[in-house]
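**Student:** sequence and predicted structure are below.
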Amino acid sequence: MVRPYFFEFLAHVKKRWEGKTVVDLFAQEFRQRPREYYEEAVKRGRIRVEGKVVAPSYVVRDSQTMSHFVHRHEPPVLAGRVIVLEEGPDIIVVSKPATVPVHPCGQYRKNSVISILEAEHKTGPLFPVHRLDRLVSGLLILARNSRTADFFRQEIEAGVVQKQYVAKVKGVFPAEEVELNAAVIYDPREGRSSVEVRARPAKEIAVEIESTLKGASKRTPESDAKSKESCTKFRRLSTDGVDSIVQCMPLTGRTHQIRVHLQYLGFPIANDDLYLHSNVTKRSKANTTADRAAKIPEVPETISEVKDSSIAVLSTVSVDVNYSDERLDSSNVTAPSVAVTNTKQGDNTREAEREKLQEHSKNAEIIDRRSSEDAENACSNGGDLLEPGVSLSIEANEVPELQKERSQFVSKSINPNFMVDPLCTHCPNMAPTGYTGDDEGLWLHCIRYSGSNWTYECPLPEWAL
């Protein structure tokens, strides 16, 4: 666990922020902290505009530079180490542990693969060839220079790179190879992907199921503008009659593609709360990351409720499910046509869990605001990042002026692990406010990447053996 440290976030004022007071901007756009905090931070000069202390009533203008000096508390990650599998003058290949992001993002900086490698192996600058979700484990390729990174980028863009993952899913996955062509759309606000869907009368469900299983593909002009073509092949490796170990081979790279395709087929990853249930709490309401918000259950829409209302959520866009054996029993694949899942929720235990997590999340600072749509790139972001993907972060001990100012910011009281900041919304706790300690690595693991004349592999995780 990383000790809290001082940090400065920088960002440019967006056009839609222009005309707001600096306090209103922060209170409305970054609700992970109370308004009173931002008022005090502006008065103390922790929030500045163009490097100058301003009044809380100061009105910002487009493209101005804002800075936010904070006492940063990084969320803990699981204890797994970043294992170096192969190292050379141009490349380093590692096994990424689950819950650790690839690169600094959101509330994570020192607890990232790139920062850990620099601290432990003095690797210098690294360029990720591909990315993995924060909760995903497995093979990660990093280039040591831009020339090598450009080589891999060209290989990926040319479509010659083959990717393999392994997942543990709920249910008995079909023995035959399954190829799913289903357009994926990513919601950056909620951090969740879906297969393009629209409401359909319940009486059309049977026709839709039959068409889907025959490989029919239906598109609309609206879907062309929003969704992205996606294709994944799946092959069952083993099953115990309850869960299955499945090899996943994405032919395209969309955010959460494997996770949402498995959900769509009716075999979601067995511990993936974000896609296990049809209805999950939205992160914009829970004020936390998408995966953590999903642990707060909502009352689901059951199949019986769908029939009563004569409405079901049906996938109608770019759906093409191919099975290698046409004799496949349709009873194994009834789920793809219906996006709602008949999950067992709403009992007393889960209701108590929801109340507990809602209380934890009420004033949470962790908030995932990242809008990247790169393949398998959904680092669970949050915290004080002003403008994800644009912000420049500078550690306080790299800025002499901030070093001088630290004395007025920091309390003289010291807890056993770190110096307490009286204005910090996390202190005196080491973990950030709202962190419940329930992070769990997904049962999704990258095992192999190969290209024109290269192959890198990673050992299987224990749950897949």
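**Tutor:** Sure thing, it's come through. Model, not experiment: these values are computed from the prediction.
**Student:** CA only for contacts and neighbour counts going forward, please
**Tutor:** Fine.
**Student:** where do the strands of the stretch 101-250 of the chain begin and end?
**Tutor:** Counting by DSSP state E, counting those that start in this stretch, residue ranges of the strands within the stretch 101-250 of the chain are 127-128, 137-143, 162-170, 178-182, 184-187, 192-195, 197-201, 231-239, 243-250.
**Student:** biggest helix in the chain, by residue count?
**Tutor:** Counting residues, the longest helix found in the chain (DSSP state H) is helix 348-361.
**Student:** after it, which helix or strand is next?
**Tutor:** Note on helix 348-361: by DSSP states H and E, the next helix or strand toward the C-terminus is strand 392-395.
**Student:** next secondary structure element downstream of that next one?
**Tutor:** Immediately after strand 392-395, counting by DSSP H and E, sits helix 400-409.
**Student:** so what does the following helix or strand past that next one touch, helix or strand wise?
**Tutor:** Downstream of helix 400-409, the first helix or strand assigned by DSSP H and E is strand 444-450. On a contact count with 3 or more Cα pairs under 8 Å, 6 or more residues apart in numbering; DSSP states H and E, strand 444-450 meets strand 137-143, strand 162-170, strand 455-457.
**Student:** can you mark which positions in strand 444-450 are buried?
**Tutor:** Neighbour-count burial for strand 444-450 flags Leu444, His445, Cys446, Ile447, Arg448, Tyr449 (criterion: 16 or more other Cα atoms under 10 Å).
**Student:** looking at those, which is nearest Asp150?
**Tutor:** Sorting those by distance to Asp150 puts Tyr449 at the head of the list, at 16.3 Å, by Cα to Cα.
**Student:** quick one on the thing from earlier: can you give me the buried ones in the longest helix of the chain?
**Tutor:** Arg350, Glu351, Arg354, Leu357, Gln358, His360, Ser361.
**Student:** distance of Arg292 from Ala225?
**Tutor:** Distance, Arg292 to Ala225, by Cα to Cα, to the nearest Å: 30 Å.
**Student:** so which of those two has more stuff around it?
**Tutor:** Using other Cα atoms under 10 Å as the criterion, Arg292 and Ala225 rank with Arg292 on top: 27 against 8.
**Student:** isn't there a helix covering the more buried one?
**Tutor:** Yes - according to DSSP: H, G, I helix; E, B strand; the rest coil, Arg292 belongs to a helix.
**Student:** and here's the other structure:
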Amino acid sequence: MQTLVLVAEHPDFLVLNKPCGLNFHTEDGALGLVELAKLQFAMPLWPVHRLDKLTSGLLLLAKTKQAASEFQELFSQGQVDKYYLAIASAKPKKKQGLIKGDMLKARNGSWKLAKTSNKPAITQFFSYAVQAKRRLFLLKPRTGRTHQLRVALKSLGSPILGDQRYAGEAAERGYLHAYALHFVWHGEPQSFIAEENLDGEFAATAMAEQIRLLAKPWDIPFPRLGAN
């Protein structure tokens, strides 16, 4: 059984670091992250958000139904700040700002970004030219749509490295990592960073140096929504 990395434990929740390539839910007889966590930590756990199979990084699991309900309310009100790292091989259409548009179903379970904004997916981002044909992105989703970040970067002309569903260059893993979480829980600020799983090209010298400069992404002044 795969061992999951525990980042932090609170009386109300666990913070885990999901490996790339692990399904969130059990599929085809292979245990998903939630069931693995229940077995490893020998307790009932409730998922309150999810990560794609391709994505590594921070994931919250509630220890009680009450905590799960409270987290769902925090997420629905946009009170949980999530920060992701991604690597792309192509230069984006713009270096920073806002990616906004309605998410529409495309073929074979994929999605695409429309120019309309009736119920838009919203992502703020910065990008950094790190080395030849490699750019690091710091992403802050303000909504939580399926494949939102993957579609957002494709719309910029910079699909995520290893994300071949969305035209990313082939790689040994998908280079999307749920890097940090920041929220207030019962009056106490909570901040977490996932440094495990920053492997492969995330660990290359120049890339790792840039990531170290982003050690507290919640302190980075993202532009105001509506200012782009």
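**Tutor:** Cool, the structure landed. Being a predicted model, the structure only gives us computed values, none of them experimental.
**Student:** where does the TM-score land?
**Tutor:** Between these two chains, after superposing, the TM-score reads 0.77 (TM-score structural alignment, normalised by the length of structure 2); 196 aligned residues with a Cα RMSD of 2.5 Å.
**Student:** for Gln66 of structure 2, the count of nearby residues, please.
**Tutor:** Using other Cα under 10 Å: Gln66 of structure 2 sits among 12 other residues.
**Student:** that one matches what in structure 1?
**Tutor:** Mapped onto structure 1 by TM-score structural alignment, Gln66 of structure 2 lines up with Arg147.
**Student:** any idea how far its match lies from Val160 of structure 1?
**Tutor:** 18 Å.
**Student:** Provide the aligned range in structure 2 for the longest helix of structure 1.
**Tutor:** Counting by TM-score structural alignment, helix 348-361 of structure 1 corresponds to no residue in structure 2.
**Student:** so Ala170 of structure 2 touches Ile160, yeah?
**Tutor:** No - using Cα atoms under 8 Å, Ala170 of structure 2 makes no contact with Ile160, being 9.6 Å away.
**Student:** the two: which has the busier surroundings?
**Tutor:** Using other Cα under 10 Å, the more surrounded residue of Ala170 of structure 2 and Ile160 is Ile160, with 31 against 12.
**Student:** need the contact list for the more buried one.
**Tutor:** 86-89, 150, 153-154, 166, 168-169, 174-176 (Cα atoms under 8 Å, 6 or more residues apart in numbering).
**Student:** just Pro189 of structure 2 next, same as before
**Tutor:** His182, Phe183.
**Student:** mind listing what's buried along the helix or strand containing it?
**Tutor:** Assigned by DSSP H and E, Pro189 of structure 2 belongs to strand 188-193. For strand 188-193 of structure 2, a neighbour-count test (16+ other Cα under 10 Å) marks Phe192, Ile193 as buried.
**Student:** cool, and stretch 99-109 of structure 2?
**Tutor:** Of all the residues in stretch 99-109 of structure 2, those buried under the rule 16+ other Cα under 10 Å are Ile99, Lys100, Gly101, Asp102, Met103.
**Student:** how about stretch 122-142 of structure 2?
**Tutor:** Within stretch 122-142 of structure 2, the residues scored as buried using 16+ other Cα under 10 Å are 122-128, 130, 134-142.
**Student:** ok, stretch 28-39 of structure 2 next?
**Tutor:** Leu31, Gly32, Leu33, Val34, Leu36, Ala37.
**Student:** which ones are touching whatever residue of structure 1 lines up with the third one?
**Tutor:** For Leu33 of structure 2, the equivalent position in structure 1 is taken to be Val113, counting by TM-score structural alignment. For Val113 of structure 1, the contacting residues are Val82, Lys96, Val100, Pro101, Val102, His103, taking Cα under 8 Å, 6+ apart as the criterion.
**Student:** show me those residues that map onto helices.
**Tutor:** Checked against DSSP H, these include nothing in helices.
**Student:** biggest separation within the residues you listed, which pair?
**Tutor:** Val82 and His103 (12.9 Å).
**Student:** got a list of what the residue most central in space within structure 2 touches?
**Tutor:** Computing the C-alpha centroid of structure 2 and ranking residues by Cα atoms, centre = their mean puts Ala178 first, at 3.5 Å. By Cα under 8 Å, 6+ apart, the contact set of Ala178 of structure 2 is Thr55, Ser56, Gly57, Leu58, Leu59, Lys82, Tyr83, Tyr84, Leu85, Ala194.
**Student:** under the alignment, what does it map to in structure 1?
**Tutor:** Checking TM-score structural alignment: Ala178 of structure 2 goes with Cys446.
**Student:** again with Pro11 of structure 2
**Tutor:** So Pro11 of structure 2 corresponds to Pro89, using TM-score structural alignment.
**Student:** what about that match, neighbour count?
**Tutor:** 8.
**Student:** ok, and the closest non-adjacent residue to it?
**Tutor:** Of all residues not flanking Pro89 of structure 1 in the chain, Arg144 sits nearest, at 7.3 Å (Cα to Cα, 6 or more residues apart in numbering).
**Student:** quickly note the distance from the residue of structure 2 positioned farthest from its centre to Leu60 of structure 2.
**Tutor:** Going by Cα atoms, centre = their mean, the residue of structure 2 most distant from its centre is Ala42, 26.2 Å out. Distance from Ala42 of structure 2 to Leu60 of structure 2, counting by Cα to Cα: 16 Å.
**Student:** that'll do, ta.
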